[in-house]
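S.K.: Turn this into a structure:
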Amino acid sequence: MTISRTAAPGNGVVRYASIGGLELEAGGYLPEVTLGYETWGTLNADGSNAVLIEHALTGSTHVTRGDSDEPGWWEQLAGPGAPVDTDRFFVVSINIVGGCYGSTGPSSVAPDGKPWGSRFPLVTLRDTTAAEARLADQLGIPSWYAVLGGSMGGARALEWAVTYPERVQRCAVISIGAASTAEQIAFAQAQTLAIRQDSNFNDGDYYGGPLPEDGLALARRIAHITYRSAEEFHGRFGRSAQHPESPFQAAALGERGRYQVESYLDHQGKKLVRRFDANSYIAITDALMSHDVCRGRGSLNEALGRATARFFVAAVDSDRLYFPSQSRELADALPGDVDVHVIEAPIGHDGFLTEIGQLGVQLRKTFLV
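M.R.: Below you'll find the model as predicted:
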């Protein structure tokens, strides 16, 4: 698939590109990889106005509305007149390899005509970056004006800046550090284990049969607790019961009603089950667990010393999944004098999505110039 470098392939409409076979860092191989992606705006003649926005763990490519009626997940950041102005920039968002929004993943058909399922190989964030670089080549983008992302998207942006320093002019890393910590890996393991222990999981080969929905919903509950803060839960739910249920009036444990916070987590689990593949959740979570910008590159300063981009680092003050201290450690190790911009939000980690508008002025004045 070859795309004209001056073409505007569609604003907010999913497209697909074949990038060939992909040798993987862990030793596996994907013989034919497809990437789902969306674009907004028009690429200029020399391909110098391209901005890559990387989605987080279960995010899609749909960053902003464009020609679609569906709102995007980062409308405060990207769109006409937004900090990442789609009237000025050619904005690209790519579904990660292993995902289920258009890119090759466990539910995709393998060469033998069956879904990959349990045979899908381990894909790291470096592998996904290599795949995205091929798509950038096809789109006629020699280097990105900027690469931005939050949470896992921030890890992907950082990997871009270190792996391909000559192709990244600016890099925004929001709400994540230089590597996944032991605690973050522990939270991730609990989530993937919840899916694997679902009676319908069938070692990952459940396609065509009952889906491991209970396990996926439980994984989402575990994750969502880390995405929100204790203050958010207390202020929003407290110890209130889910009306008209009661946690205190039951002859047996299995008959008791729920607290409001339990009902909220149930709702979050059900929402994800309707839109996401359980194997993809495992594959992408494993990719995030692999996040370590230092792997094979020496110390943190040595690894980050490869990068030549102008950096923008930000954190959410109430984040209890990726602590602001990790962002400060990252900023301190980057070449030059890099500040940590702070999103003030009691909500917790998800503040990088809901409150990104707080950084609009800084992004315009110090980053996207």
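S.K.: make it CA atoms for all contacts and neighbour counts henceforth
M.R.: Noted.
S.K.: Check for me that Leu52 belongs to a strand.
M.R.: Yes: using DSSP: H, G, I helix; E, B strand; the rest coil, the assignment for Leu52 is a strand.
S.K.: Could you list which residues are in contact with it?
M.R.: Val91, Val92, Ser93, Trp144, Ala146, Val147, Leu148 (CA atoms under 8 Å, 6 or more residues apart in numbering).
S.K.: mind checking how far stretch 288-302 is from the chain centre?
M.R.: Taking the mean of its C-alpha atoms, stretch 288-302 sits 19 Å from the chain's own mean (CA atoms, centre = their mean, to the nearest Å).
S.K.: what do you get for stretch 47-67?
M.R.: 11 Å.
S.K.: Buried residues in that stretch, which are they?
M.R.: 47-66 (16 or more other CA atoms under 10 Å).
S.K.: cool, and stretch 69-84?
M.R.: Gly72, Trp73, Trp74, Glu75, Gln76, Leu77, Ala78, Gly79, Pro80, Ala82, Pro83, Val84.
S.K.: Another sequence for comparison is provided below:
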Amino acid sequence: MSDGIGRVETQRAVVFDDDRPLVLESGARLTHVEVAYETYGTLAEDGGNAVFVCHALSGDAHAAGYHDGDRRPGWWDNIVGPGRPLDTDRFFVVCANVLGGCKGTTGPGSTDLATGRPYGLRFPLLAVRDLVETHRALLRQLGVSRLLAAIGGSLGGMQALQWSLDHPGEVGGALVVASSARLSAQNIAFSAVAREAIMRDPDFAGGDYYEAGRAGRPDRGLALARMIGHITYLSEESMRQKFGRRIQDAVEPRFGFDVDFEVESYLAHQGQSFVERFDANTYLYMTRVMDYFDPFADPAYVGRQVAAGRAAEGGGTSYLVLSFDSDWRFSTEHAREIADVLRGAGARVTFRELSAPHGHDSFLFPVPEYHRTVAGFLDRLAAARAR
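M.R.: Prediction:
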């Protein structure tokens, strides 16, 4: 593997304003939308080598490389860079923080220009389609009218799927990884408990905690929400290998309610590190976005959009749908349903279940077969574009 792309900077762009507001799927309007984004590689003269990375729930625009002072690279550095599957010697890779996010893109922590105060829970509810429309606006500013591919895991895969259905002429390939087209009751239940942990924190203040300063934010609730969620991202096998029943900093159990087992210490660390980089309201909004996602609710719409794409110049979207055998949060059944519905609508679909021990988080790891599969799919898309 190469040394990666080195130092990078997050940029910002205003993509909607008073003259051209963003009208959300709910009908609400946002008259100022700023987007934080990073780009890697060089855009081809014809603009046809762009690959958009759609991030997951807790991700952000910093997918690869290092910011000044960083000890760790971006969250998907193992797959983005020279010679890597998202090869920045060949592709122009864009990653942007989602609408509703907390890392530079307009969200509940942003200032409402009408009141001069942070939105809090007055920020409108969002749909995956709204995240896509925001990123389409960014690409227009960057001079990209058609993507070679959109790729994402989990919530990112939902965005790639929605994008390909709503605008099939704009997406050459959609790589939908460890994702779902419709959350199960179990998935919704996990998110509901996590949201309750946040909203029942005494410092939540109905979502208006921003002016209280760092010490007055609902960190206990957000940390607990992260701990709940993180359990679902790991497989039982990976937890057994990492922790087993090992005792933390002791030979024998202390038989009390303090942190005793290594897995308890790990979850506490995950919760604490999360509150230092994430916003509780964004967590509420993004989990609700995922709950309501249901792009196949109208099969006739899916069929029309796939047919329209196939008839358009470029032949519509080709799909790579991937799952991991240890992922019980979005199991292979979720991926298979996506592949089956798309095939039934006439789309070109490649589906694979990959073996990896890391559970839902497998899409973040450098699993060799996974990387080969992604690279091969992008190679085919690039070859088709060159013909």
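S.K.: mind listing the strands for the stretch 101-250 of structure 1?
M.R.: Along the stretch 101-250 of structure 1, the segments classed as strands by DSSP state E, counting those that start in this stretch run 146-150, 170-174.
S.K.: Present those strands as a markdown table; the columns should include distance to Gly208 of structure 1 and mean neighbour count.
M.R.: Formatted as a markdown table, the strands of the stretch 101-250 of structure 1 follow (distance: least, CA to CA, whole Å; neighbours: other CA atoms under 10 Å):
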| stretch | distance to Gly208 of structure 1 | mean neighbour count |
| --- | --- | --- |
| strand 146-150 | 34 | 26 |
| strand 170-174 | 39 | 27 |
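S.K.: so can I have CSV of those showing distance to Leu368 of structure 1?
M.R.: Below are those laid out as CSV (distance: least, CA to CA, whole Å):
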stretch, distance to Leu368 of structure 1
strand 146-150, 8
strand 170-174, 8
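S.K.: What strand or helix carries the residue nearest to the spatial centre of structure 1?
M.R.: By CA atoms, centre = their mean, structure 1 has its centre lying nearest to Ala56, at 1.5 Å. In the assignment (DSSP states H and E), Ala56 of structure 1 maps to no helix and no strand.
S.K.: Minimum distance to Ala190 of structure 1: which of the strands of the stretch 101-250 of structure 1 has it?
M.R.: strand 146-150 (22.1 Å; CA to CA).
S.K.: Which part of structure 2 matches the closest one?
M.R.: Aligning strand 146-150 of structure 1 against structure 2 (TM-score structural alignment) gives residues 149-153.
S.K.: average distance between that stretch and structure 1?
M.R.: Compared with structure 1 after the fit, stretch 149-153 of structure 2 shows a mean deviation of 0.5 Å (mean CA distance after the TM-score superposition for structure 1).
S.K.: Where in structure 1 does stretch 232-240 of structure 2 fall?
M.R.: Going by TM-score structural alignment: stretch 232-240 of structure 2 matches residues 226-234.
S.K.: Strands of the stretch 251-369 of structure 1, start to end?
M.R.: Using DSSP E, counting those that start in this stretch, the strands assigned to the stretch 251-369 of structure 1 run over residues 310-316, 340-343.
S.K.: mean deviation (superposed) between the longest one and structure 2, please.
M.R.: Taken over the aligned residues, the distance from strand 310-316 of structure 1 to structure 2 averages 0.8 Å (mean CA distance after the TM-score superposition for structure 1).
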